[in-house]
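Engineer: How does the following fold in three dimensions:
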Amino acid sequence: MKRDLTEKQFAWLLILPAVILVFGLDLYPLIETLIYSLRDMNLTANHYGSFVGLKNYITVLSDTVFWQSLGRTAYFAIVSIVLELGLGMAIALLINDKKIKGRRFLQSIIILPWAIPTIVNGAMWNWIYNPDFGALNALLKQLHIIDQYQSWLGTPWTAMNMILLADVWKMTPIVVIFFLAALQLTNASVYEAAQIDGAGLLRRFWYITLPNLKSILLVVVVMRTMEAFKVFDIIYATTRGGPADGTMVLTFQAYLKAFNNLEYSTGATYSYLIALLIALLTFSYVRLLKRKEAK
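Structural biologist: Below you'll find the model as predicted:
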């Protein structure tokens, strides 16, 4: 005799494919990577997985290479997020203004840089920065800003900032879209009333626009922090961590440890430390926002 499924059983039956997919693509690799980080998986030394506990974490955290890479990653994340938030908010405010001609067209094409795959974006900027025939050198020389072609990726400091420029160009559009969506939900009558009461442009921005953007601002900061600390593609496509390790960020260091040096445990340890850093930063952002709202 057939037995009908209960509502709970039917619900589990519906979500089972998604659960299997998530476990196979996300949870299982995470668990396996955690196990690797607690073992000695160094194929170059013929070590095949003896359990070492937290030894890999202690070794990595006591290594100056890790802290140097963390410093570069933090610099990349902070500068890119600040620039993207500033530019994104300015552009969103500009194209949200109904007085701007062609604003609908601008709103439709603003997303194009973000739609380009990161590896393609990196290759494109690599050509732009080329010291012999790059477009940047040609433009600056025609404008008489430089006298001779420069090697934009030839020194550590310059290379890091050029990669930052490429990342900001690609990621600012998605920040614009988030801010623009929030701005368009703001009641226009509030601005009109404030303007009638004599509130200037800066006052309206500070007391009306910014508070309305606070929630979306947290979302953007968390999202961009996660992406910035995981930056890899643009580094791989342009400098491969060079010159002189000037762009050697944490994720690229993890990649080299795991796939170049075959130190899988060290690479896994780097990956989990990156995830821990992102989780701590996200938790801090949320706590900070809640504290401000409580006040």
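
Engineer: For the rest of this, base every contact and every neighbour count on C-alpha atoms.
Structural biologist: Fine.

Engineer: for the helix or strand where Ile81 lies, packing partners?
Structural biologist: Following DSSP states H and E, one finds Ile81 within helix 64-96. If you count contacts as 3 or more C-alpha pairs under 8 Å, 6 or more residues apart in numbering; DSSP states H and E, helix 64-96 packs onto helix 103-109, helix 156-184, helix 210-229, helix 250-255.

Engineer: Deepest-packed of these, please.
Structural biologist: Burial of the helices and strands packed on helix 64-96 is given as mean neighbour count (mean count of other C-alpha atoms under 10 Å); helix 250-255 ranks first at a mean of 24.

Engineer: Nearest approach to Leu83 belongs to which of the helices and strands packed on helix 64-96?
Structural biologist: helix 156-184 (7.0 Å; C-alpha to C-alpha).

Engineer: and the closest one with helix 64-96, angle?
Structural biologist: Computed with axes from the mean of the first three to the mean of the last three C-alpha atoms, to 10 degrees, the direction of helix 156-184 lies at 40 degrees from that of helix 64-96.

Engineer: buried residues in the helix or strand following helix 156-184?
Structural biologist: Sequence order places helix 188-196 as the next helix or strand after helix 156-184, per DSSP H and E. Within helix 188-196, the residues scored as buried using 16 or more other C-alpha atoms under 10 Å are Tyr191, Ala194.

Engineer: Point out the other helices and strands that the helix or strand just after helix 188-196 packs with.
Structural biologist: Remark: after helix 188-196, the chain's next helix or strand is helix 201-204, criterion DSSP H and E. Using 3+ C-alpha pairs under 8 Å, 6+ apart, the elements in contact with helix 201-204 are helix 188-196.

Engineer: In terms of secondary structure, what does the helix it packs on contact?
Structural biologist: Other helices and strands packing on helix 188-196, by 3+ C-alpha pairs under 8 Å, 6+ apart, are helix 201-204.

Engineer: Next, the structure of the following sequence, for comparison with the previous one:
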Amino acid sequence: MRAKNLYRPISDNPQVLGLLLTLPALIAILAVVFFPIVSSFWLSLHQKDLSRPQFDAFIGLKNYFNLLHDSRYLNSLWVTLRFSLTSVILEVVLGVSTALVLNQRFVGRGFVRGLMILPWAMPSIVNAAMWKWIYNADYGALNALLTQLHLIDSYKIWLADPKWATILIILANVWKETPFTVILVLAALQTIPEDLYEAARVDGASAWRSFLHITLPLIAPVLMVAAMLQFIWGFQTFELVYVVTGGGPFSTTELTTLRIYATTFRSLRFGYGAAMAYLTSLAILIPAVFYIRSAYRRVVEM
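Structural biologist: Coordinates of the predicted model:
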């Protein structure tokens, strides 16, 4: 009877009981996520150079101020922004177009839908190795195909050209990430009532007008989610560029992830590399916050 009274206050208070039940998960999250975030931020406030440990010291925000004048880092930030925005635009356009086709009824539709997921499901390092082989100047499939189609006279070193290297890296990224947009848009298309299209056809609306006034507004929230996720993932791209171009030629494909990696693990400047990571995260966080606020405002208005 006494033991029963001891446990009754906990069972009678659902908030306390819920806290106790989630406490192990909260501890794990703090240990795995929160502690590394705080620890790395504290590291970014130090001059931590493993090649010169005698000069390690607390320097406050000096690493962040130095980054604002670091031409190599600013160039990588611009390259990453251009890479992400171009990829997002292509992925959204191709994703919507492909989803519209897959939403139609045709023989083998289920098989084609399943096939679409393969590029996105492929491990990033495998995808990068595949595209490195395709772009190879000596035995790559791209040169072989273009030569057989008589579009080029001889094999070309595509990745040695800054312009082509950027374009080909973007195309490789679009090939892998577009299926994610296709899946989201296809799911959104299947929630649109067919009655809306029938009413539009009765009113004499063309297929293009139906798309502009029915389909596009109804899938717009999903497109916003897909675009924001793809933009963030663009800033996180590492394996593709590391394997295919290594950031070259002349740093034209050096993304911020590659610059952070080189600074931290090659130059052993851990404090400066941590500051790079946080400043890059801030560049991603700003548009994400604006998106979340606009999405929340739209939901409240509805």
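
Engineer: Overlay the chains and give the TM-score.
Structural biologist: After superposition, the two chains reach a TM-score (TM-score structural alignment, normalised by the length of structure 1) of 0.95; 294 aligned residues with a C-alpha RMSD of 1.8 Å.

Engineer: dump the residue contacts of the residue most central in space within structure 1.
Structural biologist: With distances taken as C-alpha atoms, centre = their mean, the residue of structure 1 nearest its centroid is Glu227 (2.2 Å). By C-alpha atoms under 8 Å, 6 or more residues apart in numbering, Glu227 of structure 1 lies in contact with nothing.

Engineer: one more time with 10 Å
Structural biologist: When contacts are counted by C-alpha atoms under 10 Å, 6 or more residues apart in numbering, Glu227 of structure 1 is found next to Ala77, Ile81, Met171, Val221, Ile278.

Engineer: Check the spacing between it and Lys101 of structure 1 real quick.
Structural biologist: Distance, Glu227 of structure 1 to Lys101 of structure 1, using C-alpha to C-alpha, to the nearest Å: 34 Å.

Engineer: thinking again about what came up before, identify the residue of structure 2 aligned to the residue nearest to the centre of structure 1.
Structural biologist: Aligned against structure 2 by TM-score structural alignment, Glu227 of structure 1 finds its counterpart in Trp233.

Engineer: So what's the residue count around Leu17 of structure 2?
Structural biologist: When neighbours are defined as other C-alpha atoms under 10 Å, Leu17 of structure 2 has 14 of them.

Engineer: That should have said Tyr28 of structure 1, apologies.
Structural biologist: Residues lying near Tyr28 of structure 1 (other C-alpha under 10 Å) number 12.

Engineer: in a strand, that's where Tyr149 of structure 1 is, yeah?
Structural biologist: No: counting by DSSP: H, G, I helix; E, B strand; the rest coil, Tyr149 of structure 1 falls outside a strand, being coil.

Engineer: distance of it from Leu136 of structure 1?
Structural biologist: Tyr149 of structure 1 sits 9 Å away from Leu136 of structure 1, going by C-alpha to C-alpha.

Engineer: Now do the shared contacts for these two.
Structural biologist: Tyr129, Asn130.

Engineer: start to end distance for stretch 145-163 of structure 2?
Structural biologist: End-to-end span of stretch 145-163 of structure 2 (C-alpha to C-alpha): 20 Å.

Engineer: so it matches what in structure 1?
Structural biologist: In the comparison with structure 1, stretch 145-163 of structure 2 aligns to the range 139-157 (TM-score structural alignment).

Engineer: buried residues in the matching stretch?
Structural biologist: Tyr149, Gln150, Trp152, Leu153, Gly154, Pro156.

Engineer: From those, pick the one nearest Gln68 of structure 1.
Structural biologist: Using C-alpha to C-alpha, Pro156 comes nearest to Gln68 of structure 1 of those, at 12.9 Å.

Engineer: Can you say which helix or strand has the residue lying closest to the closest one once chain neighbours are set aside in it?
Structural biologist: With sequence-adjacent residues excluded and distances taken as C-alpha to C-alpha, 6 or more residues apart in numbering, Pro156 of structure 1 is closest to Gly246, at 4.0 Å. Assigned by DSSP H and E, Gly246 of structure 1 falls within no helix or strand.

Engineer: Show me what Gly246 of structure 1 aligns to in structure 2.
Structural biologist: Match for Gly246 of structure 1 (TM-score structural alignment): Thr252.

Engineer: ok, its match - contacts?
Structural biologist: Thr252 of structure 2 touches Asn75, Ser76, Trp78, Val79, Thr80, Asp161, Pro162, Lys163, Ala165, Thr166, Thr245, counting by C-alpha under 10 Å, 6+ apart.

Engineer: if we go to structure 1, which of those are intact?
Structural biologist: Contacts conserved in structure 1 for the contacts of Thr252 of structure 2, counting by both residues aligned by TM-score structural alignment, their matches' C-alpha atoms under 10 Å: Asn75, Ser76, Val79, Asp161, Pro162, Lys163, Ala165, Thr166, Thr245.

Engineer: What is the neighbour count of the third one?
Structural biologist: A total of 19 residues lie near Val79 of structure 2 under the criterion other C-alpha under 10 Å.
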